[in-house]
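> Here is my input; please provide its structure:
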Amino acid sequence: MSGKTDDTLDVLIVGAGISGIGTAWHLQHRAPSMRFAILEARSQIGGTWDLFRYPGIRSDSDMYTFGYNFRPWVDGQVFADGPSIRRYVTDTASEAGIDRYIRFNTRVLSARWDSASARWTVRAEGPDGPVTLTARFLMICSGYYRYEQGYMPEFAGVADFAGEIIHPQKWPEGHDYAGKRVVIIGSGATAVTLVPAMAEKSAHVTMLQRSPSYIAARPSRDAIADALRKLLPGRLAYTLSRVKNIGLAMFFFQLSRAWPDFVKRGVIKAIRAELGEDFDVERHFSPSYNPWDQRFCLAPDGDFFAALKSGKASIITDHIERFETGGIRLKSGELIEADLIIPATGLEMQVGGGMDISVDGEALVPADKITYRGMMLSGVPNAAIAFGYTNASWTLKIDLTAERVCRLLNHMEREGFDYCVPVPPDDIELAPLLDFSSGYVQRALPHLPRQGTKAPWRTYQNYLQDMVTIRYGRLQDGHLQFRKAKSGTGEASSSLPRAAE
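Got it, this is the predicted structure:
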């Protein structure tokens, strides 16, 4: 990019989770001339995997595709626990020297773009007070949900309950639930993880769901990946395992979309084989929606079903009437006695980590914007958002997005452009950003950007298609406009972290 000054960052990354660390690695290796820094609101690396501490916290994507494309996952667990993933991300940052560029306990409050100087002015609150930085490009890697709180429905009588109520997003590490009667509200991945994790120590765990989800048992070890690691060099074994799992996931997704009834029958048949003919599988495990209209829940080695078979856990499908002193009264009249209630009721989505963003003095309203290649927003210059797949591992899309950003930065540097901005055609046809029926998605849709119905404005949930178009597609495609600043570059703040030099 033209007009560089020594005291302005080339790239400012918001967030030091799996997306931010991955982006920083790609910048180091694909755009090494770019100076960057990372602002992290928390005190540690890890993002999601540092925030969530509830029992059994783990990935619901296999680690051969959830891991970075540049750093093999060698732990062996297919669905790794939270501490292992946090360690993987932290080790990646340490080994690459990325941790030197992170400012911890620094929460971004606002980002202001000025086209005349082609600069972002970012204001944050750090441990020692206000921080102001300037950067040419903003990479938002703060995730897609609100860290401060999860979604909590309004249940009647909550104040009457005599026990504890703990949302998984606020789980106090080391909390003792031994011998307690636990009720977990929800049927998503968090609930399916909590049930077997808590069944051993608690008196009993009840999963209370309003409606069922698709749950499938998967081996906790990948026999083919284990064999490949014994026969081949580590990186080659990882790459082949990754390709295999990407292919299988895409095949199963397409199969689910093409023949949903066939897939549904297969899933229910497998659950019946796990739980036996006497278990009411149709009531508790037959969702009203088609496979992959919401994410599948995975049970490593069938641990969820094992907990049900052991009698240490049970599942109830019903609606909540109200909370009472001793537990939850259902609409059927039944009372579920409880000492601890865990509302695994979902997330609250937000765009940009909740920061206040404006472009040339105009406040950004995400719902008025259109996504460009699933990584930029219409009319927002020199900014990208790390947003992963809904039907595959998050990191697959993050790696591709980071590669595309590096290509953009190198292209602007080489051609003398100061910034780029996606500009949609006037006759663009719009559609919702996501087609998932999950509650957290449906609640957020009115506040999210939209997408177009044709490339490059359509956000494809297809890794192979994205790999071709994002990794190899033309940068100057007629939709992304490259421009030069109208005036001088302006002055940067003296509070720029010197580690970025």
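> Could you use CA atoms for every contact and neighbour count after this?
OK.
> Does Thr206 touch Ser187 like I think?
No. Using CA atoms under 8 Å as the test, Thr206 is too far from Ser187 to be in contact (11.2 Å).
> Look at those two and report which has more neighbours.
Using other CA atoms under 10 Å, the more surrounded residue of Thr206 and Ser187 is Ser187, with 26 against 22.
> what's the closest non-adjacent residue to the more buried one?
The spatial neighbour of Ser187 that comes closest, neighbours along the chain excluded (CA to CA, 6 or more residues apart in numbering), is Gln209 at 5.5 Å.
> which ones are touching the one you found?
Residues near Gln209 by CA atoms under 8 Å, 6 or more residues apart in numbering: Ile185, Gly186, Ser187, Ile315, Ile316, Thr317, Asp318, His319.
> The structure of the following sequence is requested for comparison with the preceding one:
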Amino acid sequence: MADTATDFDVLIVGAGISGIGMAAHMTEKAPGHSYAIVERRENLGGTWDLFRYPGIRSDSDMHTLGFDFEPWKHEKSIADAPSILEYLDRIVDERGIRQHIRFNHKVISADWRESDARWHVTLETGEGERKMLTANWLYLGAGYYDYDEPYDPGFDFGEFEGQVIHPQFWPKDLDYSGKNVVVIGSGATAVTIVPSMADKAAKVTMLQRTPTWMFSRPAKDGIANFLRKILPEKTAYNITRFKNIKMQDISFKMARNKPQKVKDGLHKRIRKSMGKDYDLTPFTPPYNPWEQRLCLVPDDDLFQAIKKGKAEVVTGHIKAFEKGGVRLTDDTFLPADIVITATGLKLAVAGKIALSKEGQPIDLAQHFYYKGCMFSNVPNLAAVFGYLNASWTLRADINSDYICRVLVKQKATGTDVAVPVLAENHGLEEDDIFDFSSGYIQRGKHIMPKNAVSYPWRLNQEYVIDRKRMKTDPLEDGILDLHRHGANAREVEEQLEAAE
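Purely as a prediction, here's the structure:
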């Protein structure tokens, strides 16, 4: 094949936090490289534009969910979706990124061809037109869940005549004033929706099969707001970010090492809001904190709604959906005009793109993670799967920075292929990719890439360690092979065939 120009050096999939972050890092650190962002939806923002349910907000602080290069300027560090979208809009406009975004472009497939060191990418536009782009690198910032369909627990709604809504597809202008609402689920989405609907609804019931550990904290970070008054904005942001990263790390490790101490601390916070004699049974899970992600309750909003009698938490199993409500197995009847199934997401890998190499399908579940960023024996492909025990953006930042380092190195050495080479007889000991019991994690583990016990063939959950390694470890580590296509393609192909 003729050595013709590539459409783009990097094709970024997704205009959410991960994709915008990569574009911003490239603008600063790899400015000599061309890129485009393709976004399947008509707006940027990803999660923060897709979800429209009442109260939609971050479940971690914006000093760590925000990027390392752009200070969070709002007073509230637990931010609603409009504020997060405003933050992202400012970044894409101030850095000239918007002109590189192609909206209503859904990636269908991507085939790697060694002969020209390019991904040949098939896209579909909003009008149903098929297009082809080529790129030297494919950077996947498509998130971690299926945008087309949420998890379906298989409920039979039987005689129920009211509205049934999943938060992922919230109807516009839903009128729930004076109505009884049952929210099924006890995760971050349910904990956000319940207090947000409580003001207008007659009553909102959170129906949980199993309790979740709740963590109450102010929506405003007093220290952050004080530092912004006395220090330059960037300095104040960096200090707050460092503080919050350390606190996340300390809290997670304490939960693993001294779970009872953390349980007592979480319960103490709830009793401070609800009273010393409050029955903590609905907030006492059968597992330790951080075996699933903690649910954030900013400004005690859920507890305040319960105290006002506008919300309640019920633990039980559903027997049937009946006319006018939900019947539990203990025969409790919960009146409902609206049922909201906040039952979780369906995990998706690589944006459900059909990946292939020389026409042969690539099943990432058969490949090992490399530095939580690339995949064994797959060339010029990077992806972002954020931390479960910390903010998503922390991984997005270090992965973007790392790939920018590789791009700069390739340009300096005249190479255009980067592949983490793993021999077929590697002898790696596999590890559980996620030491978390959350339903959506357990349901999706079979489609996730492999995880080894030893670094670098794993997706770590330790940001501080990962950041140092990704920033300072040499790129040429004896694993990542950098070469020029064509000249020694036969040698490399033989090497990869031996490794697979």
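> Fetch the TM-score of the aligned pair.
Overall, the chain-to-chain superposition scores 0.95 on the TM-score scale (TM-score structural alignment, normalised by the length of the second structure); 485 aligned residues with a CA RMSD of 1.5 Å.
> which of the residues in the helix ranked longest in the second structure are buried?
The residue-count maximum for a helix in the second structure (DSSP state H) belongs to helix 233-257. Buried residues in helix 233-257 of the second structure, defined by neighbour count with 16 or more other CA atoms under 10 Å: 233-234, 236-238, 240-241, 244-245, 248-249, 251-252, 254-255.
> Looking at these, which one is closest to Arg293 of the second structure?
Within those, proximity to Arg293 of the second structure (CA to CA) peaks at Phe252, which comes in at 9.8 Å.
> Any chance of the contacts of Gln209 of the first structure in TSV with distance to Ile385 of the first structure as columns?
Formatted as TSV, the contacts of Gln209 of the first structure follow (distance: CA to CA, whole Å):
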residue	distance to Ile385 of the first structure
Ile185	32
Gly186	29
Ser187	29
Ile315	39
Ile316	39
Thr317	38
Asp318	39
His319	38
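> can you put those in JSON lines and add secondary structure?
What follows is these, written out as JSON lines (DSSP: H, G, I helix; E, B strand; the rest coil):
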{"residue": "Ile185", "secondary structure": "strand"}
{"residue": "Gly186", "secondary structure": "coil"}
{"residue": "Ser187", "secondary structure": "coil"}
{"residue": "Ile315", "secondary structure": "strand"}
{"residue": "Ile316", "secondary structure": "strand"}
{"residue": "Thr317", "secondary structure": "strand"}
{"residue": "Asp318", "secondary structure": "coil"}
{"residue": "His319", "secondary structure": "coil"}
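> Let me know the closest of the residues you listed to Asp356 of the first structure.
Comparing these against Asp356 of the first structure with CA to CA picks out Gly186 as the nearest, at 32.3 Å.
> From Ala80 of the first structure, how far off is that closest one?
According to CA to CA, to the nearest Å, Gly186 of the first structure and Ala80 of the first structure sit 22 Å apart.
> do Ile185 of the first structure as well
For Ile185 of the first structure relative to Ala80 of the first structure (CA to CA), the value is 24 Å.
> do the same with Pro300 of the first structure
10 Å.
> what about those two, which has more around it?
Between Pro300 of the first structure and Ala80, Ala80 has the larger neighbour count (other CA under 10 Å), namely 23 against 20.
> Verify the contact between the more buried one and Gly56 for me.
No. Contact criterion CA under 8 Å: Ala80 of the first structure and Gly56 do not qualify, at 9.9 Å.
> Between those two, which contacts overlap?
With CA under 8 Å, 6+ apart, Ala80 of the first structure and Gly56 have no common neighbours.
> And the closest residue to Gly76 of the first structure other than its chain neighbours, how far from Ser241 of the first structure?
Spatial nearest neighbour of Gly76 of the first structure, excluding adjacent residues (CA to CA, 6+ apart): Arg221 at 6.5 Å. Per CA to CA, Arg221 of the first structure is found 12 Å from Ser241 of the first structure.
> What of Glu274 of the first structure?
27 Å.
> can you name the residues of the first structure that stretch 292-300 of the second structure overlays?
The aligned range for stretch 292-300 of the second structure in the first structure is 294-302, by TM-score structural alignment.
> Show the end-to-end separation of that stretch, please.
By CA to CA, the extent of stretch 294-302 of the first structure from end to end equals 20 Å.
> Tell me where the stretch 101-250 of the first structure has helices.
189-199, 223-231, 234-258 (DSSP state H, counting those that start in this stretch).
> How far away from the center of its chain is the longest one?
In other words, helix 234-258 of the first structure. Averaging C-alpha positions (CA atoms, centre = their mean, to the nearest Å) puts helix 234-258 of the first structure 19 Å from its chain's average.
> picking that back up, could you list the residues in contact with the longest helix of the second structure?
63-64, 68, 70-72, 223-224, 227-228, 261-262, 288-290, 389-390, 462.
> Then stretch 78-90 of the first structure?
17-18, 21, 45-46, 49-50, 52-53, 56-64, 219-222, 300.
> Can you give me the buried ones in it?
With burial defined by 16+ other CA under 10 Å, the residues of stretch 78-90 of the first structure counted as buried are Val78, Phe79, Ala80, Asp81, Gly82, Pro83, Ser84, Ile85, Arg86, Tyr88, Val89, Thr90.
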